[in-house]
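In: Sequence plus the predicted model coming up.
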Amino acid sequence: MPASNIKSPGVYISEINAFENSVIPVATAVPAFIGYTPQAQCNGKSYTNKVQKITSFAEFQAIYCLPAPAPPASPSKQYNPQYYLVQQKNKPDNGDFMVINNNYYLLLPDPNTIYYLYNSIRLFYQNGGGDAYIVSVGGYGNPSGTSMAPGTQIINPNVQLNELIYGLALLLNEQEPTMYIFPDATLLSITDNGTLMQQMLLQCSQMQTSIAIFDIIGGRNPDPIMYTNDITSFRNNTGSQGLDYGTAYYPFIGTTVMQNQDIDYTNLFGGDIKQLSSLLSPADNPNTSVTTILDMIENPGANPLTVTQYNSALLNASKIYSQIIKYILADVNLLPPSGGMAGVMTTIDNLQGVWQAPANTTIVGAASLPIRLSESQQANLNMDAYSGKSINAIRFFNGLGILVWGARTLDGNSQDWKYLSVRRTMIFLEQSCKLAVKPYTSQPNVKNTWEAVKGMISSFLTSVWKEGGLQGVSASDAFSVECGLGSTMTSDDILNGFMNVTVKVAVVRPAEFIVFTFQQQMASSS
């Protein structure tokens, strides 16, 4: 209490803070998922086009998943893609086909029923995910009732660019998310996908709080030779703004997220049992057990079985049906890697720190890859002399399995920002310091304030250095903090109300290339 405020005799206590303000580290791994969900309501409240934070998959289920029916009914399907077996006149050039009753068939989805967000959320939590934000821009649209054309990319007309961009704009008022993820973005046309990616990078660079994780159109079913066209198309459509805030992964990953109980006969031919019957029990080679089961499905009677029970019966009665379900599972489990990578980054941040590159590690649940890239093929992804837009490869290694084998941003030609861990570390440091200095707004712009700010930031950076986030044999080698008249401010700055703080940090960079030098030495006498 100032002495001038004491007006009457007595004993007065003046408490003095023993400790200065401190920098509280901000969260580094909080993804925001934007896309289409099974539903978006809870307790009568709509969550469509609203930003909602969740802390577990159970919370996601409570708000965005269909409620479970009362037993003994089968569980509600949260994702219900439709597939068609399309007979081919000749053996398809693509090796991914089925032979049924001596005829060739391609298994093709109804593009209007393909979505990725739900399973991406599951993959995120499977890989150690924690807090996340969800922006549901709507539910699933109506099926088209037909399959996509063979050899084309999946474009879902129910996935709308304007809806996704509106969902992105809702995050302008949210400072906590550190990753933007649009699992359904690859279901847009190439042009619309490019527009969305450019908007994401622009918003990330403006807010300086988040990175954008991209998936690549064509990564789901890449051509072994012409896949480079998909890479070129991606690079041509990401623009030139905010590239250091973006990172991309290739190809898609075959996962184990969906299991046998998630797919059944209702996912075939739009539920048309007659088309299924002609395959499983043809007139020239009938399967009486299958015919009986299918008749029971079409004419359920007074005490029908559940879909799960009928499905189990068909799996036991028909090897062909089991093979079809296996093929569908393999296809629906091909997912964009962005959701899994968000989980990987969360785990690494929690165990080691944001400065640890999210590479040379596995994605839990990844079981296969649609293309196995070689070292020479990855070289063209990792470094591009013209655009500098590096793409991180996910590769298979004998004895090791599937590993994330890259940790670069799209700004691959920049010495400052080509590494993802550097960009994310700088976001972490900048935002932590920014929030810590806010209480000093409108404080006297004098030496005492300057020293308090310097001490607070220096203490924070010292702790980061001790944890291994900054390089240098001593704290003075790792960082410097300057704030004061004559060093960071002029008299005009003070008159105009500016307090300038300059922080220099030596951020840890990954050892991306480890080079051994071997030389032969002549034998010498002992």
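Out: All right, it came through fine. Residues are numbered from 1 along each chain as shown.
In: okay, CA-based contacts and neighbour counts for the rest of this
Out: Will do.
In: shouldn't Tyr36 be in contact with Ser136?
Out: Yes - assessed by C-alpha atoms under 8 Å, Tyr36 is found in contact with Ser136 at 5.5 Å.
In: For those two, work out which one has more neighbours and name it.
Out: Shown here are Tyr36 and Ser136; by other C-alpha atoms under 10 Å, Tyr36 has more neighbours (28 against 25).
In: Next up, the contacts around the more buried one.
Out: 115, 117-118, 136-140, 159, 184 (C-alpha atoms under 8 Å, 6 or more residues apart in numbering).
In: Where helices are concerned, which of those residues count?
Out: 117-118 (DSSP state H).
In: Among the contacts of Tyr36, name the ones in strands.
Out: Among the contacts of Tyr36, DSSP state E puts 136-138 in strands.
In: okay, those in JSON lines with distance to Leu106 next?
Out: Below are those laid out as JSON lines (distance: C-alpha to C-alpha, whole Å):
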{"residue": "Ser136", "distance to Leu106": "33"}
{"residue": "Val137", "distance to Leu106": "32"}
{"residue": "Gly138", "distance to Leu106": "31"}
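In: Counting neighbours, what do you get for Asn162?
Out: 12.
In: which SS state does it fall under?
Out: helix (DSSP: H, G, I helix; E, B strand; the rest coil).
In: Who are the contact partners of Leu403?
Out: 359-363, 394-397.
In: repeat for Tyr327
Out: Tyr327 neighbours (C-alpha under 8 Å, 6+ apart): Leu107.
In: What's the separation between it and Thr502?
Out: 58 Å (C-alpha to C-alpha, to the nearest Å).
In: do Gln61 as well
Out: From Gln61 to Thr502 the distance is 46 Å (C-alpha to C-alpha).
In: take the one below as the second:
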Amino acid sequence: MSHSYREEESRIDSHIEPAIASLPLFIGHTEKAVTSDGVMLTTGTCHSIASFAEFEQCFGEAPSDTTLCVTMNHDNQVVSAVCHCHFYLHSCIKQYFDNGGGTCEILSVGNYNEPLHAVTFMMAIKQLPAEATFTLIAMPDAVTLPELPQLQQQLLQYCQQQANCMAILDLPYCDNQTLPATVTAFRHQIGDTALHNGSAFLPWVEVDMPSARHYKHLEIKYTPGAATAWREFQKATRIQSRLFRDHLNHLPNLLLRRMIPPCGTIAGLLYANDQERGVWKLPSAPVNHVHSLSATINDAQQAGLNIDAAQGKSINTLRHFLGRGILLWGGRTLAGNDTEWRYISCKRTFNFLRASIHHYLNNQSFVHNDETTWSQIREACNLFLLKQWRAGALQGEKSKHAFYVRIGINETMSSQDIAEGRLIILAGFALSRPAEFTTLIIKHQLHSQADAVEQARSYPSMANKLKIRARTSPINITINTPLPKQGDGPLPLEIS
């Protein structure tokens, strides 16, 4: 009697697929919540969309419970029309796609008839999946709630538990006068836990409203000197509001605008940047479809926002530059004093690499925890990290300076680990860090002492006027630490 034996082999793929770098989740109120087939979404269900048209198909249009404030002059001309509403998700999604955003997920926590309430958002965060597929989270509709700091803390703690997720945090609305107080309150209330898992942004952005039909309440104001003349016109307008609404819709030069938090804009910039340049870089493209900002940030203010000497809680800004448009100016996490995780690009790159390797290991079938398996895993990780280094994600003149992968008995595992079925890999990355300074080197031919005296006599006023200033890069501001040396060691990553 003959017996046949089949030796079972480990089925290990040598190719590591890169994890999704940018997949935002937006949480907020919508007009409805259905799938593209019209099936109603259950409470707490995240739904994926790929375009603004698909968003409106599944989640409806902008809220109609909006106040439209119209300013008119003595010639019966509409000078400006500004909308006000507590629901921001619809406009933020429009900004997201206008600035290069792609596939994202939406979590509707209710319709426009339901009031904004902190408990609604708290429950939504608690019901988020234990292992997130999305990599960014924002909740613009929560920005006006008094409990916003507690909700943002809860969001940071959720991201802390994920392998590849960061929170985009909006600050409450502020203008030039209220900016300092808003920043101080935010830094005081956000806490000190899991700060490297989120980044904060201001100011708000002014965007277009789709049309004049998206308002329910009408307020008319007058330019100076016109109030008396138009009291009767205001009364007539209230009576004939539908006619006035049609009139607004047909004014060729009238643009309805509103201020919204910047999270949708930021998420769109990050998504487009990840596709075109890589998660290890920060967006440098100008912002699209934004008319103005709620506050104007100057260099001195930027320095204080970027580096918080007291608490280290950095805040990034959008700024307008003549001839360049509106740019994202700043690239720090909330953990501005953290040497390793102060930069958004570093944290997101680390998350991306870790998630890629985690996903690879979870999809392999390891039959034997032996040298053959270790060798195959080591090769796959090395090939993946080599590709990322060549793309610019890791720093180092040579690959051995950029990363390492270790796995084996008495190296990452003990005999007991192997006996208990534990497979432990130790990988290290030298992340590419952004340059917060550009250095200007000036070479000047020295003159003799006699020449110098003669020049001083000829140009006495120049002695104290000549100043040379280095031009900083978009993410800087003023920081007094040198750039990391090329030989800095990789950051450790343990996967078990």
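Out: That came through, no problem. Remember, predicted model here, so these are calculated numbers, not experimental data.
In: Same check for the contacts of Leu403 of structure 1, but in structure 2.
Out: On the basis of both residues aligned by TM-score structural alignment, their matches' C-alpha atoms under 8 Å, what survives of the contacts of Leu403 of structure 1 in structure 2 is 360-363, 394-397.
In: Now for the residues you listed, which sits with the most neighbours around it?
Out: Neighbour max across the kept ones among the contacts of Leu403 of structure 1 (other C-alpha under 10 Å) = Ile394, 27 neighbours.
In: For the kept ones among the contacts of Leu403 of structure 1, work out which two are farthest apart.
Out: Ile363 and Phe397 (13.4 Å; C-alpha to C-alpha).
In: more neighbours, Gln61 and Thr502 of structure 1?
Out: Gln61 (17 against 13).
In: Which position in structure 2 pairs with the more buried one?
Out: Correspondence of Gln61 of structure 1 to structure 2, assessed by TM-score structural alignment: Glu56.
In: My reading is that that match is in a helix; is that accurate?
Out: Yes - per three-state DSSP, Glu56 of structure 2 lies within a helix segment.
In: ok, it to His90 of structure 2 distance?
Out: From Glu56 of structure 2 to His90 of structure 2 the distance is 8 Å (C-alpha to C-alpha).
In: What of Gly336 of structure 2?
Out: For Gly336 of structure 2 relative to His90 of structure 2 (C-alpha to C-alpha), the value is 31 Å.
In: Structure 1: which residue goes with Val436 of structure 2?
Out: Just to correct that, residue 436 of structure 2 is Glu rather than Val. Using TM-score structural alignment, Glu436 of structure 2 sits opposite Glu512 in structure 1.
In: and its match, helix, strand or coil?
Out: coil.
In: burial measure for it, as a count.
Out: 13.
In: With Gly406 of structure 1 as the reference, measure out to it.
Out: 8 Å.
In: same thing with Lys418 of structure 1?
Out: Counting by C-alpha to C-alpha, the gap from Lys418 of structure 1 to Gly406 of structure 1 is 11 Å.
In: that older thread, I'd like to know which of the ones in strands among the contacts of Tyr36 of structure 1 is nearest to Pro31 of structure 1.
Out: Ser136 (13.9 Å).
In: What is the equivalent residue in structure 2 for the closest one?
Out: That one, Ser136 of structure 1, aligns with Ser108 by TM-score structural alignment.
In: Touching, that match and Glu31? I think so.
Out: No - in this structure Ser108 of structure 2 lies outside contact range of Glu31 using C-alpha under 8 Å: 9.1 Å.
In: how many neighbours does the closest residue to Ser281 of structure 1 other than its chain neighbours have?
Out: Sequence neighbours aside, Asn287 is the residue nearest to Ser281 of structure 1 in space, at 4.9 Å (criterion: C-alpha to C-alpha, 6 or more residues apart in numbering). Neighbours of Asn287 of structure 1 under the rule other C-alpha under 10 Å: 15.
In: Determine the longest helix present in structure 1.
Out: Taking DSSP H as the criterion, structure 1 has its longest helix at helix 447-466.
In: so the helix or strand following that one aligns onto which residues of structure 2?
Out: For helix 447-466 of structure 1, the following helix or strand on the C-terminal side (DSSP states H and E) is helix 475-478. Taken onto structure 2 by TM-score structural alignment, helix 475-478 of structure 1 occupies residues 399-402 there.
In: doesn't Leu461 make contact with Phe479 of structure 1?
Out: Yes - between Phe479 of structure 1 and Leu461 a contact is recorded at 7.3 Å, counting by C-alpha under 8 Å.
In: Compare those two (neighbour count), which wins?
Out: Using other C-alpha under 10 Å, the more surrounded residue of Phe479 of structure 1 and Leu461 is Leu461, with 24 against 19.
In: ok, now which ones touch that one?
Out: Contact analysis of Leu461 of structure 1 by C-alpha under 8 Å, 6+ apart lists Phe479.
In: swap in the one 4 residues further on?
Out: Residues touching Trp465 of structure 1, when contacts are defined by C-alpha under 8 Å, 6+ apart, comprise 471, 475, 478.
In: Can you tell me which of those lies closest to Leu351 of structure 1?
Out: Gln471 (18.8 Å).
In: number of nearby residues for the closest one?
Out: Gln471 of structure 1, neighbours per other C-alpha under 10 Å, totals 18.
In: I figured it was touching Val464, is that so?
Out: No - Gln471 of structure 1 lies out of contact with Val464 (C-alpha under 8 Å); the separation is 9.9 Å.
In: Need the counterpart of Asp184 of structure 1 in structure 2.
Out: So, by TM-score structural alignment, Asp184 of structure 1 is matched to Asp141.
In: If you could redo that for Arg372 of structure 1, that was the one I meant.
Out: By TM-score structural alignment, Arg372 of structure 1 lines up with Thr296.
In: likewise Asn127 of structure 1?
Out: For Asn127 of structure 1, the residue aligned by TM-score structural alignment is Asn99.
In: Same check on Leu201 of structure 1?
Out: Using TM-score structural alignment, Leu201 of structure 1 lines up with Leu156 in structure 2.
In: helix/strand/coil for its match?
Out: Applying three-state DSSP: Leu156 of structure 2 is helix.
In: who's in contact with it?
Out: Leu156 of structure 2 neighbours (C-alpha under 8 Å, 6+ apart): 166-167, 193-195, 197-198.
In: got it, and Arg187 of structure 2?
Out: 311, 313.
In: Quick one: map it onto structure 1.
Out: Aligned partner of Arg187 of structure 2 by TM-score structural alignment: Arg235.
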